[in-house]
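Visitor: Got a predicted model here, sequence first, then my questions.
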Amino acid sequence: MKTAKSLEMNAILDNSIELARASLTAEQRTDGHYCYELEADATIPAEYVLLEHYLDRIDDGLQAKIGVYLRRIQGDYETCQGGWPLFHGGKMDLSCSVKAYFALKALGDSPQAPHMVRARKAILAAGGAERSNVFTRFQMALFGAVPWEACPVIPIEAVLMPDWFPFTMRKVSYWSRTVMVPLMFLASRKPLARNPRNIRIDELFRTNPAEVKDWIRGPYKSAWGPVFKVLDDVLRVAEPFFPKGSRAKAEAKARDWIIERLNGEDGLGAIYPAMANATMMFDYLGDKDNFDIAWGSVRKLLVVKEDEAYCQPCLSPVWDTALAGHALAEAGEAQAVAEACDWLIPRQELNVVGDWADNTPGTRPGGWAFQYNNPHYPDVDDTAVAAMLLHRAGDPKYAEAISRAREWIIGMQSTNGAWGAFDINNDRQYLNHIPFADHGALLDPPTEDVSARCISFLAQLGYTEDRPAIERGIAYLRETQKPDGSWFGRWGTNYIYGTWSVLCALNVAGVAHNDPMMIKATAWLLAKQREDGGWGEDNESYGDAPPGEFHGHAAESLPSQTAWALLGLMAAGMTDHEAVKRGIGYLQAVQGEDGSWKEAPYNAVGFPRVFYLKYHGYPRFFPLLALSRYKQLLASNDRVVKYGF
């Protein structure tokens, strides 16, 4: 018999869910989809400012608004020494700070302004602009701020290399491919920015760029580093003597490759760096038609508000729509879910055989991209989440889409039993040690979180013939569990994200809740709960700290990460645990009056230790999913989570 207190608590829970459901439903667009802001650090907005100066297409009003944004996110002196961090509350990053300073100076900020003085001191104290990363040095070379010798040699002839060659475009990740091909063209021709206001950043160098002798140096990540440094030295001497015929052939192939994948208003690879590089390439070639397409795709990424503006790294409508759909389905919002599913269906790629097919010939396309359109580069993670939503919606008209997604997911399983995000078996680790790859993210190897999502999808479908693929995936997850019980999160911050993803997969795949890896994982989550009942982890957990030091700890609890932890615990059969009750209480306590949640810290990652992301939609749909699932499980007899997400 329910007590008055339990009835009151149920009423409070119902009210929280209803407010969140109404808020999320109201944000659905008229055609059924969702798309929230996707924010990175100062790098992309700064690069956009510099792109306008490179092209001499300066929009002073827009640049002024971007300046407001860049000044606002400049780090404080205590944690960032006046530079810019890679994520909210993070430490100063040299390369990000160089680009932000360069952009602010370009849009008119005086070097003597207090914020510029602070930034300059921080940059010089960190070694000066000459010690910035490869992509920053390429940016500076395009403006003549450093000689091209500052950049690693990446001969465009690489696009001609056969499969047996150690380095080809087919051996690196999709994002590396789309960024590098137009960049190699630019490096081949070495154009110079128009830079109509003649903006220079000489004051950011501790050594005159003309006198720097060691642009590429250690510490190296492995014994491969010195080997590739010698190879770079050799190529630097040899490149001027490469046959002109092969260079012309390579440039033509690169141009044709880019045009084939230009992707209209959604852009090359649908990511900013590739789109910007393509824009500069077509500008150099005088190809107005393709320039207009590329430039338009870049402009589509802008977020322009009344008082400030910034440029997003890409758009996330498929991901946002699928995630919002799961939250709404859990909350019982059938109509909104149907509209979301109907929007997703025509965006499934069924015809274009993309780059992913190089290592899985015969597999038919059937995936979804992350963005509105990106047919050559569907995303395994998006595909699994979108197809799980279609499956739980239960409409027979989605059967063919689900079947094609299943076929593609199975075809994309790597030989180690796991899944990468965009490619299969993309794990030639020696390539992460070439001088160009100082970011350490040239590849797309299989990861725990993406593998968990694929297992969840296949297990949710329940086909007996898929069991071998599922078991191989589970074996991979068993091998990759950390000693403390957590799993790494490649695409979300970080161990909370990875652990939640895996627990959901193990549960729906039928792994017993008393399995040792489930017990270790839930014990880890319970140990990381904070005093306020929530969970929080910042992106320092991707850094150099000893294992465990940052796992699950941040300056504050976050609604999205609390929801992940709760979903993981509930998937592991712990709905009635006091920790789950406290976590639900935290979500209710921090819910906004409009029914949604907000969080300032970043909650995801593009490239660990290099590029981080803040999904503005995460605190909107994950807490609703957790609250609604909690309500459904309390009302059930078996407390069993039946879905893989």
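Guide: Noted; the coordinates are in hand.

Visitor: CA atoms for contacts and neighbours, from now on please.
Guide: OK.

Visitor: Which parts of the stretch 201-350 of the chain are helices?
Guide: Secondary structure of the stretch 201-350 of the chain (DSSP state H, counting those that start in this stretch): helices at 224-238, 244-260, 272-285, 288-299, 317-330, 334-344.

Visitor: Take the ones you listed and write them to CSV, including distance to residue 385.
Guide: Formatted as CSV, the helices of the stretch 201-350 of the chain follow (distance: least, C-alpha to C-alpha, whole Å):
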stretch, distance to residue 385
helix 224-238, 38
helix 244-260, 28
helix 272-285, 24
helix 288-299, 26
helix 317-330, 6
helix 334-344, 11
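
Visitor: put this beside the first:
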Amino acid sequence: MSKQGTCEKNAWERGRLSAHHDDTGSLLASAESAISLATDWFTTQQHADGHWCAELEGDTILESEYILLLAWRGEEKTEVARKAASYIRSKQQSHGGWSLFPGGELDISVSVKAYFALKLTGHDPEADYMREAREVIRHHGGADAVNSFTRFYFALLGQISFDQCPAVPPEMVLLPSWAPVNIYRISAWSRTIFVPLSIVWARRPVRQIDDRLGIRELFLREPRDWPPLTSPGKHAGLVATAWRTFFRTVDSTLKLAERWRVRPLRRRALRTAEAWMLDARSIQGQ
């Protein structure tokens, strides 16, 4: 390289490093400004005795599922259900559905549960916002496309059969902690869902609601023709295909055993699952 070329290269490097320094300095200044603003805001929100209290923001799943649970108990017309429904309505996005976060894309499971909750609490299905929600939900696959967990709420309220839900055998709680597959191989948060869900799957309690409160209008096909359940995670690639095949095979096998009543440990499993829930509840001080 010529002397001139070397000088030009060095000048370019110095300019690049200087620009990088300027960008870094600007980023740090922005970060420090944001931290200062956040700190000032937190100070203004602190109560006199030193504590903070604010809304734990998220999607509307908890409110929707709470209303669905109340409906299963026959309490969908209570004041608390009305307030939860009002909150759900306030979070409807501009696209007509509901999302996992403010301003996000439509999430089909979140949206279907929100629509169901509103309808159960007396919202007119012919109101503009309900009609808009219904149309956008159907456009995105309808109730047919919800996740496996949402299907359980449908079954509890008589919208579909438990046969359309994934198999969650309570016998899993009997497996020892050293076994390759056991409830302690999943996260603590997941266990608090899996164990009670296994009792629901085994007992299959259903409250048949009035057809006018149901959501058949969100079904694109009959539930027996809905797409098969998929394993969590990515759905493309060889590994994903293998896991999907594995889960579907296990699900079919467990359901076949259930149909033929091959469940010699069911009573013991249910007692163990119940005891586990009560122990977990006492540990948490609830």
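Guide: Okay, I see it. As the structure is a prediction and not an experimental result, all values here were calculated from the model.

Visitor: about what we covered before: residue 174 of structure 1 is nearest to which of the helices of the stretch 201-350 of structure 1?
Guide: Closest approach to residue 174 of structure 1 among the helices of the stretch 201-350 of structure 1 is made by helix 272-285 (10.4 Å; C-alpha to C-alpha).

Visitor: corresponding residues in structure 2 for that closest one?
Guide: Helix 272-285 of structure 1 corresponds to no residues in structure 2, going by TM-score structural alignment.

Visitor: Which elements pack onto that helix?
Guide: Applying 3 or more C-alpha pairs under 8 Å, 6 or more residues apart in numbering; DSSP states H and E, we find helix 272-285 of structure 1 packed against helix 43-55, helix 174-189, helix 288-299.

Visitor: Could you dump those into JSON lines with mean neighbour count and distance to residue 227 of structure 1 added?
Guide: Compiled in JSON lines, those are given as follows (neighbours: other C-alpha atoms under 10 Å; distance: least, C-alpha to C-alpha, whole Å):
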{"stretch": "helix 43-55", "mean neighbour count": "23", "distance to residue 227 of structure 1": "31"}
{"stretch": "helix 174-189", "mean neighbour count": "22", "distance to residue 227 of structure 1": "21"}
{"stretch": "helix 288-299", "mean neighbour count": "20", "distance to residue 227 of structure 1": "37"}
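
Visitor: the inter-axis angle of the lengthiest helix in structure 1 versus helix 317-330?
Guide: Across structure 1, the helix with the greatest residue count (assigned by DSSP state H) is helix 4-26. Here helix 4-26 of structure 1 runs at an angle of 150 degrees relative to helix 317-330 (axes from the mean of the first three to the mean of the last three C-alpha atoms, to 10 degrees).

Visitor: Could you list every helix and strand in contact with helix 4-26 of structure 1?
Guide: Going by 3+ C-alpha pairs under 8 Å, 6+ apart, helix 4-26 of structure 1 lies up against helix 317-330, helix 618-635.

Visitor: Show me what residue 124 of structure 1 aligns to in structure 2.
Guide: Here residue 124 of structure 1 is matched to residue 138 in structure 2, going by TM-score structural alignment.

Visitor: Skip the chain neighbours and tell me the closest residue to residue 220 of structure 1.
Guide: residue 226 (7.0 Å; C-alpha to C-alpha, 6 or more residues apart in numbering).

Visitor: who's in contact with residue 116 of structure 1?
Guide: Residue 116 of structure 1 makes contacts with 101, 109, 110, as judged by C-alpha atoms under 8 Å, 6 or more residues apart in numbering.

Visitor: And for the equivalent of the second one over in structure 2, nearest residue in space, chain neighbours not counted?
Guide: Matched across to structure 2, residue 109 of structure 1 falls on residue 123, judged by TM-score structural alignment. The shortest distance from residue 123 of structure 2 to any non-neighbouring residue, by C-alpha to C-alpha, 6+ apart, is to residue 130 (8.0 Å).

Visitor: Next, work out how far apart the one you found and residue 238 of structure 2 are.
Guide: Distance of residue 130 of structure 2 to residue 238 of structure 2, computed by C-alpha to C-alpha, to the nearest Å: 41 Å.

Visitor: try residue 86 of structure 2
Guide: 45 Å.

Visitor: more crowded one of these two?
Guide: residue 86 (15 against 9; other C-alpha atoms under 10 Å).

Visitor: is it true that that one lies in a strand?
Guide: No: secondary structure of residue 86 of structure 2 (DSSP: H, G, I helix; E, B strand; the rest coil): helix, not part of a strand.

Visitor: what's the counterpart of it in structure 1?
Guide: In structure 1, residue 86 of structure 2 lands on residue 68 (TM-score structural alignment).

Visitor: what do you get for residue 180 of structure 2?
Guide: Under TM-score structural alignment, residue 180 of structure 2 pairs with residue 166 in structure 1.

Visitor: pretty sure its match is in a strand, no?
Guide: No: counting by three-state DSSP, residue 166 of structure 1 is not part of a strand but coil.

Visitor: who's in contact with the residue positioned nearest the centre of structure 2?
Guide: Note on structure 2: the residue nearest the mean C-alpha position is residue 61, at 6.7 Å, using C-alpha atoms, centre = their mean. Taking C-alpha under 8 Å, 6+ apart, we find residue 61 of structure 2 in contact with 110, 113, 114.

Visitor: Distance check, it against residue 98 of structure 2.
Guide: From residue 61 of structure 2 to residue 98 of structure 2 the distance is 10 Å (C-alpha to C-alpha).

Visitor: which residues do those two both contact?
Guide: 110, 114.

Visitor: out of everything not next to it in sequence, what's closest to residue 174 of structure 2?
Guide: Leaving aside its sequence neighbours, residue 174 of structure 2 sits nearest to residue 269 (C-alpha to C-alpha, 6+ apart; 6.3 Å).

Visitor: What lines up with that neighbour in structure 1?
Guide: By TM-score structural alignment, residue 269 of structure 2 lines up with residue 250.

Visitor: What is the burial count for that match?
Guide: Residues near residue 250 of structure 1, counting by other C-alpha under 10 Å, number 21.

Visitor: My guess is it contacts residue 155. True?
Guide: No: Residue 250 of structure 1 is beyond contact range of residue 155, at 9.2 Å (criterion: C-alpha atoms under 8 Å).

Visitor: Settle this for me: residue 215 of structure 2 is touching residue 114, isn't it.
Guide: No: at 11.3 Å, residue 215 of structure 2 does not count as touching residue 114 under the criterion of C-alpha under 8 Å.
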